[in-house]
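[1] everything below, folded, please.
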Amino acid sequence: MKNIKIIFAGTDKFSSIHLNELIVKKFNILAVITKIDKKIGRGKKIQFSEIKKIAIKNKLSLIQLNSLNSEKYYKILKKLKPDIMIVVSFGLMIPNKIIKIFSLGCINIHTSLLPKFRGPSPIQSVILKGKKKTGISIIQINDKLDAGNIVYKKSINIKKKDTYKTLKKKLCILGKKSLIKFLKNIFLKKNISIPQKENDATYTKKIYKKDGLINWNEKASKIEKKVRAFNTWPGTFFFINKIMIKIWKVNIVQSHKKTTPGKIIKADSNGILISTKKNFINIIKLQISGKKKNTVDKIIHSYKKLFQIGNII
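    The predicted structure is shown next:
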């Protein structure tokens, strides 16, 4: 099993944890592919990807690029005579010409139970939709978005308080275990390949900063899901006197009262209670623009004037 010759492609921390698992388990990694370094800030400081850091630390052959649509990289990869390409949070398309190099194909680890929630934001989307289960799907890469045959699938439960951050961590642990299990199945010749049911497919959309703006005319249940789904990015927020207030933790307070959505009902050490289309949202952890995030009980007295009872926000 350890003699399977692997090319690994990824970029972020999620992918780096999977790469590290392969290293710990002593798999034969011929090369690691990641994107070209980013330049950030006014000083144009170079930012290495998490994948690059691990590759350098473990003295792995590193290929950096912004596209695989090049004869140069086709020749490089073909010369290595790899068996399989493992793609995790890479963000670049894999051309068919490249896929054909690998005798065991190219596989991708996707954070949903495909064919549901294809696309760029499956973790956020299952929380927004109030789903009770999600999981990891390992698929064969083809020329369509997340549509390849499923070669391994494993589910987990979503807890009521799960945020994007906590759920992603759980899926990362599940993902690296699933990857090793899949590779073992290849060795034991127990691997499967099940076509996805296209009629059951659903798609997620790219999330933008503006999506985090709270609309108090929505139900409290929908706002609460948004707070969890967008933690940590883009966050959920609203404005008072042009000051941005970020919300990090809330609970729902049931109410049959008909009150103008966005009205501040109460503001004390127990929370900031705001009316919605149905029920109230009680903010218990927040962040004033330019300040650190904190629980309401620790900052409410300093910002009492900002949260005047009866004001509509």
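
[2] C-alpha from now on. contacts and neighbour counts both.
    Noted.

[3] what sits against the spatially closest residue to residue 62 that is not a sequence neighbour?
    Spatial nearest neighbour of residue 62, chain neighbours left out: residue 32 (5.0 Å); criterion: CA to CA, 6 or more residues apart in numbering. The contact partners of residue 32, taken as CA atoms under 8 Å, 6 or more residues apart in numbering, are 7, 8, 9, 10, 51, 55, 60, 61, 62, 63.

[4] over to residue 50?
    Residue 50 makes contacts with 11, 12, 13, 16, as judged by CA under 8 Å, 6+ apart.

[5] change it to 6 Å
    By CA atoms under 6 Å, 6 or more residues apart in numbering, the contact set of residue 50 is 12, 13, 16.

[6] and what of residue 89?
    Going by CA under 6 Å, 6+ apart, the list of residues near residue 89 reads 10, 15.

[7] about what we covered before: distance to residue 221 added to the contacts of residue 32, as JSON lines?
    As requested, those are arranged in JSON lines below (distance: CA to CA, whole Å):
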{"residue": "7", "distance to residue 221": "44"}
{"residue": "8", "distance to residue 221": "40"}
{"residue": "9", "distance to residue 221": "38"}
{"residue": "10", "distance to residue 221": "35"}
{"residue": "51", "distance to residue 221": "38"}
{"residue": "55", "distance to residue 221": "43"}
{"residue": "60", "distance to residue 221": "47"}
{"residue": "61", "distance to residue 221": "49"}
{"residue": "62", "distance to residue 221": "46"}
{"residue": "63", "distance to residue 221": "46"}
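
[8] one more, so I can put them side by side:
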Amino acid sequence: MKIVYAGTPEFAVPGLQALAQAGHAVVAVYTQPDRPAGRGRKLRPSPVKEAAQGLGIEVRQPASLRTADAQAALRALGPDLMVVAAYGLILPPAVLETPRLGCVNIHASLLPRWRGAAPIQRALLAGDRETGVTIMQMDAGLDTGAMLAHRTTPITPEDTAGTVHDRLAALGAQALLDVLPGLAAGALPGVPQDAAQATYARKLTKDEAMIDWTQPAAQIARQVQAFNPWPVAETRWRGAPLKVLEARALPGAVEASPGTPSQATREGIDIATGEGVLRVLRLQLAGRKAQTAAEFINGRDIGQEPLPN
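    Alright, predicted model coming up:
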């Protein structure tokens, strides 16, 4: 098959690499235009662009796929299939209809749960015990197409959005390779999604990362998991921003006001919450390197002043 690949962030790189390593004919890669990044605001290519250039594949970066010129350029490639993974641009009907076998998407959730922009983080925030990837035949809706394959992975207390992201990227690449023979043979019927079971994974905001110590410790621990590596759960300590990178919820009643540090040992810094205790294991002051709890308390008096909500 002649395949066009469309993706932008790191999540989409393993799928592209898997296609190339398996010998599939990737005739072009579509990715978003280079964006300003860093202190100097220099233009930076996407991870998928860098990967495609390393593989010697043509890269195209239209600002939109809605123009007649962009759609004609895609048709000229004569693709059998378009594979999409976190591309970041909406595919209009004319694009969805261009490849002979349509467009398939690598989506980072077990559809129909967590359609939308932030499925990994929403699964962690909700306390889901497992997540996965879905290979989906794309249609005009938001992650509403028929499902071609699922691959699952458990979510552990040690996971972060970053670790789950990496596992799902690898699972998605393998699942994609698994479905291609059936797609090429026309022998892989899709399973319609049950819209009644659908949930929506809205985009993350920095405001969501602020810790409310009146919440239960279990909920705050999930917040810490979900927002690592971005935007990172945050509180304030003695007037300065303090990022919480790793934490665990401890059971048991607490008498102190929410946000009050109850003890600080090499095992962690215990902070009272609205229900239970949150043990902070790794944290980072603004402008400093990330530290373990043991490193943070070395030479510091944590005190018992409640952290703000």
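
[9] TM-score of the superposed pair?
    Once superposed, chain against chain, the TM-score is 0.95 (TM-score structural alignment, normalised by the length of the second structure); 308 aligned residues with a CA RMSD of 1.4 Å.

[10] before we move on, back to that, the residue nearest to residue 62 of the first structure matches what in the second structure?
    Counting by TM-score structural alignment, residue 32 of the first structure lines up with residue 29 in the second structure.

[11] any idea which element that match lies in?
    If you go by DSSP states H and E, residue 29 of the second structure is part of strand 25-30.

[12] now do the buried residues in that strand.
    Of all the residues in strand 25-30 of the second structure, those buried under the rule 16 or more other CA atoms under 10 Å are 26, 27, 28, 29, 30.

[13] do you know how far the fourth one is from residue 243 of the second structure?
    Read that as residue 29 of the second structure. For residue 29 of the second structure, the distance to residue 243 of the second structure equals 37 Å [CA to CA, to the nearest Å].

[14] the last one too?
    Distance of residue 30 of the second structure to residue 243 of the second structure, computed by CA to CA: 36 Å.

[15] so which residues of the stretch 51-200 of the second structure form strands?
    Per DSSP state E, counting those that start in this stretch, the stretch 51-200 of the second structure carries strands over the ranges 59-60, 81-85, 103-107, 115-116, 130-137, 147-154, 200-201.

[16] now the helices for the stretch 151-300 of the second structure?
    161-185, 217-226, 293-297 (DSSP state H, counting those that start in this stretch).

[17] reformat these as CSV; add distance to residue 253 of the second structure and mean neighbour count.
    Formatted as CSV, the helices of the stretch 151-300 of the second structure follow (distance: least, CA to CA, whole Å; neighbours: other CA atoms under 10 Å):
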stretch, distance to residue 253 of the second structure, mean neighbour count
helix 161-185, 29, 18
helix 217-226, 11, 26
helix 293-297, 22, 18
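
[18] residue 211 of the second structure is nearest to which of those?
    Residue 211 of the second structure sits nearest to helix 217-226 of all the helices of the stretch 151-300 of the second structure, at 6.9 Å, using CA to CA.

[19] what lies in contact with that closest one?
    Contact partners of helix 217-226 of the second structure, identified using CA under 6 Å, 6+ apart, comprise 121, 124-125, 160-161, 233, 247-249, 273, 275-278.

[20] reformat the residues you listed as CSV; add distance to residue 136 of the second structure.
    Below are the contacts of helix 217-226 of the second structure laid out as CSV (distance: CA to CA, whole Å):
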residue, distance to residue 136 of the second structure
121, 20
124, 22
125, 24
160, 25
161, 22
233, 32
247, 35
248, 35
249, 36
273, 41
275, 40
276, 41
277, 41
278, 39
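
[21] top of those residues by neighbour count?
    The residue in these with the most neighbours, by other CA atoms under 10 Å, is residue 277 (30 neighbours).

[22] need the longest strand for the second structure.
    Secondary structure assigned by DSSP state E gives strand 240-250 as the longest strand of the second structure.

[23] mean offset of it relative to the first structure (after superposition)
    Aligned to the first structure and superposed, strand 240-250 of the second structure gives a mean residue distance of 1.2 Å (mean CA distance after the TM-score superposition for the first structure).
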